[in-house]
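In: Sequence plus the predicted model coming up.
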Amino acid sequence: MAKSIATFLMFEGKAEEAMNFYVSLFEGSEVQAIERYGKEGPGAEGSVKKADFLLGGHPLMCIDSPIPHAFKFTPSTSLFVECADEAEFDNTFAKLSEAGQILMPPGNYGFSQKFTWLNDRFGVSWQLTLQ
């Protein structure tokens, strides 16, 4: 049996900024631990070697990769958020969509009262729903 399972996000220099942004959006969220690269590298000194955080109780990890990659995040994997009410939906959508890309604008698509799909400014894909 696995010791643990967490969603893993790889950034190139924006891990801490993204993590702090996400933690600010949801109740029950917190940064649990941050390990940083030192002078010896291989990442930039002070960048995130590994960080653990919770979003609404869901465990995630993130890093700043010291190696540039040709791939980025893809909408085929997303964080799915069931919002408690319309105010939470609208507020979360406004913050996540700022400087991001809206894939499906907020609306009633028949399977939920209100739904949206977007990529945030860091490239991470999110689905928000209001049942």
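Out: Nice, thanks for sending it over. Residues are numbered from 1 along each chain as shown.

In: Going by C-alpha atoms from here, please, whenever you check contacts or count neighbours.
Out: Will do.

In: So the residue of the chain positioned farthest from its centre versus Gly46, what's the distance?
Out: Distance from the C-alpha centroid of the chain, by Cα atoms, centre = their mean, peaks at Glu40 (28.4 Å). Going from Glu40 to Gly46 by Cα to Cα, to the nearest Å gives 11 Å.

In: picking up where we left off before, which SS class is the residue farthest from the centre of the chain?
Out: Put simply, Glu40 is coil when judged by DSSP: H, G, I helix; E, B strand; the rest coil.

In: next one: Ala18
Out: helix.

In: how about the helices in this protein?
Out: According to DSSP state H, the chain carries its helices in the segments 15-25, 86-97.

In: So the residue farthest from the centre of the chain versus Ser47, what's the distance?
Out: 12 Å.

In: Can you show me the strands along the chain?
Out: Secondary structure of the chain (DSSP state E): strands located at 7-11, 30-36, 48-55, 58-64, 79-82, 101-107, 114-119, 125-130.

In: export those strands to TSV and tack on distance to Lys95 and mean neighbour count?
Out: Below are the strands of the chain laid out as TSV (distance: least, Cα to Cα, whole Å; neighbours: other Cα atoms under 10 Å):
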stretch	distance to Lys95	mean neighbour count
strand 7-11	19	16
strand 30-36	18	15
strand 48-55	15	21
strand 58-64	19	20
strand 79-82	14	14
strand 101-107	12	15
strand 114-119	11	22
strand 125-130	12	22
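
In: putting a second one here so we can go through both:
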Amino acid sequence: MMEQKNNLSTFLTFKGNAEEAMNFYVSLFPNEAKIHSLVKFEEGQNGPLGKVLNGTFEIKGHSLMVMDMDPQYPPDFSWAMSLLILCNDEAQFDSLFSSLSNKGSVMMGPEAVPPMRKVAWITDQFGLTWQLVWS
């Protein structure tokens, strides 16, 4: 389990691709993200063997936990909840936009929404929605 910096964390439930998603998300933020732990379901545990029981990581200091749900209860993410990323600069915005929209779908942007220089709303390949902002 990761050391909590605070008592609030985002918990994401996946359809069997939690490890792939966690690795992808961490790869998007060089020097600003890291994986803390990864525990997989073992024989006899109530979950899909070899899939993620829990994985913890952080992005820009924000803690997230992932797990894979039993295939009989597949969850869906909704754009009603999204991860908001305040980008360090335009290069980071453009890189994140390119990576997250690849195999995903763009809901809005990129465009200027004063006073912000660029904003975008994207649902990635795993179904998770992100809001990118460069001020």
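Out: Arrived safely. Since the model is a prediction, treat every value here as computed from it, not as a measurement.

In: picking that back up, okay, the strands of the first structure in JSON lines with distance to Ala18 of the first structure next?
Out: JSON lines is the format used below for these (distance: least, Cα to Cα, whole Å):
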{"stretch": "strand 7-11", "distance to Ala18 of the first structure": "9"}
{"stretch": "strand 30-36", "distance to Ala18 of the first structure": "11"}
{"stretch": "strand 48-55", "distance to Ala18 of the first structure": "11"}
{"stretch": "strand 58-64", "distance to Ala18 of the first structure": "9"}
{"stretch": "strand 79-82", "distance to Ala18 of the first structure": "14"}
{"stretch": "strand 101-107", "distance to Ala18 of the first structure": "16"}
{"stretch": "strand 114-119", "distance to Ala18 of the first structure": "13"}
{"stretch": "strand 125-130", "distance to Ala18 of the first structure": "13"}
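
In: follow-up on the earlier one: how much space between the residue in the second structure that the residue farthest from the centre of the first structure lines up against and Gly50 of the second structure?
Out: The alignment partner of Glu40 of the first structure in the second structure, by TM-score structural alignment, is Gly44. In this view, Gly44 of the second structure and Gly50 of the second structure are 11 Å apart by Cα to Cα.

In: How about Glu58 of the second structure?
Out: 22 Å.

In: What residues sit buried inside stretch 10-30 of the first structure?
Out: Using 16 or more other Cα atoms under 10 Å as the burial criterion, the residues of stretch 10-30 of the first structure that qualify are 10-16, 18-19, 22-23, 25-26, 29-30.

In: can you name the two of those residues that are farthest apart?
Out: Put simply, by Cα to Cα the two of the buried residues of stretch 10-30 of the first structure set farthest apart are Glu12 and Phe26, 23.7 Å from each other.

In: what's the matching residue for Ser125 of the first structure over in the second structure?
Out: For Ser125 of the first structure, the residue aligned by TM-score structural alignment is Thr129.

In: Spit out the contact partners of its match.
Out: Phe77, Ser78, Trp79, Met81, Ser82, Leu83, Trp121, Ile122, Thr123 (Cα atoms under 8 Å, 6 or more residues apart in numbering).

In: who are the neighbours in contact with Ser82 of the second structure?
Out: So Ser82 of the second structure contacts Leu128, Thr129, Trp130, Gln131 (Cα under 8 Å, 6+ apart).

In: could those go into a markdown table alongside distance to Val39 of the second structure?
Out: Formatted as a markdown table, the contacts of Ser82 of the second structure follow (distance: Cα to Cα, whole Å):
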| residue | distance to Val39 of the second structure |
| --- | --- |
| Leu128 | 22 |
| Thr129 | 25 |
| Trp130 | 26 |
| Gln131 | 29 |
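
In: now the first structure: which of these match?
Out: Of those, the ones still in contact in the first structure (both residues aligned by TM-score structural alignment, their matches' Cα atoms under 8 Å) are Leu128, Thr129, Trp130, Gln131.
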